[in-house]
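> here is a sequence together with a model predicted from it:
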Amino acid sequence: MSTATYTVTGMTCEHCVASVTEEVGEIAGVTGVAVDLPTGAVTVTSDGDVAPEAVRAAVEEAGYEVTAGA
């Protein structure tokens, strides 16, 4: 099992959290997504390695930006 944390900007509400959770959760191998709205931290748990580029692309698809992280 692998865990990586990213900082995402632009999220302002629970709808934002749901959008990011849904998009990142669709990445192959991802088993969990935890979003902390106040800090912008998005923790991704997976059963193998997940490319940071895949997470970045999923976050951007949801309409937000990864500013730091794995």
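Ah, there it is.
> rest of the way, CA atoms for contacts and neighbours
Will do.
> correct me if wrong: Val35 contacts Thr45.
No: counting by C-alpha atoms under 8 Å, Thr45 is not a contact partner of Val35; they are 11.6 Å apart.
> included below, for side-by-side comparison, is a second structure:
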Amino acid sequence: MTTVNVDGMSCTGCEDNVTDALGELPGVESASADHEAGTATVEGDVDVDAVVAAIEDAGYEASA
């Protein structure tokens, strides 16, 4: 499991945007985001840098 910090999420719609972006990464078995905690979690064989890049491409700031 990989968990990263995400800045800029303010609602469940933001969570959906992040989850959808992460779900497109190869190797991702499941993904979730929590705007209140400011985190996103990915299950599967995926590189943390790819997770951060996908979140940033979706318009949010991310850090491992």
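Happy to help now that I have it. Everything numeric in this text was worked out from a predicted model, so none of it was measured.
> select the longest helix from the second structure.
Using DSSP state H to define each element, the second structure has its longest helix at helix 12-23.
> could you identify the helix or strand that succeeds it?
The first helix or strand that comes after helix 12-23 of the second structure along the chain, using DSSP states H and E, is strand 28-34.
> residues in the first structure matched by that next one, start to end?
The aligned range for strand 28-34 of the second structure in the first structure is 30-36, by TM-score structural alignment.
> ok so, going back, list the contacts of the longest helix of the second structure.
9, 28-35, 40, 42, 51, 54-55, 58 (C-alpha atoms under 8 Å, 6 or more residues apart in numbering).
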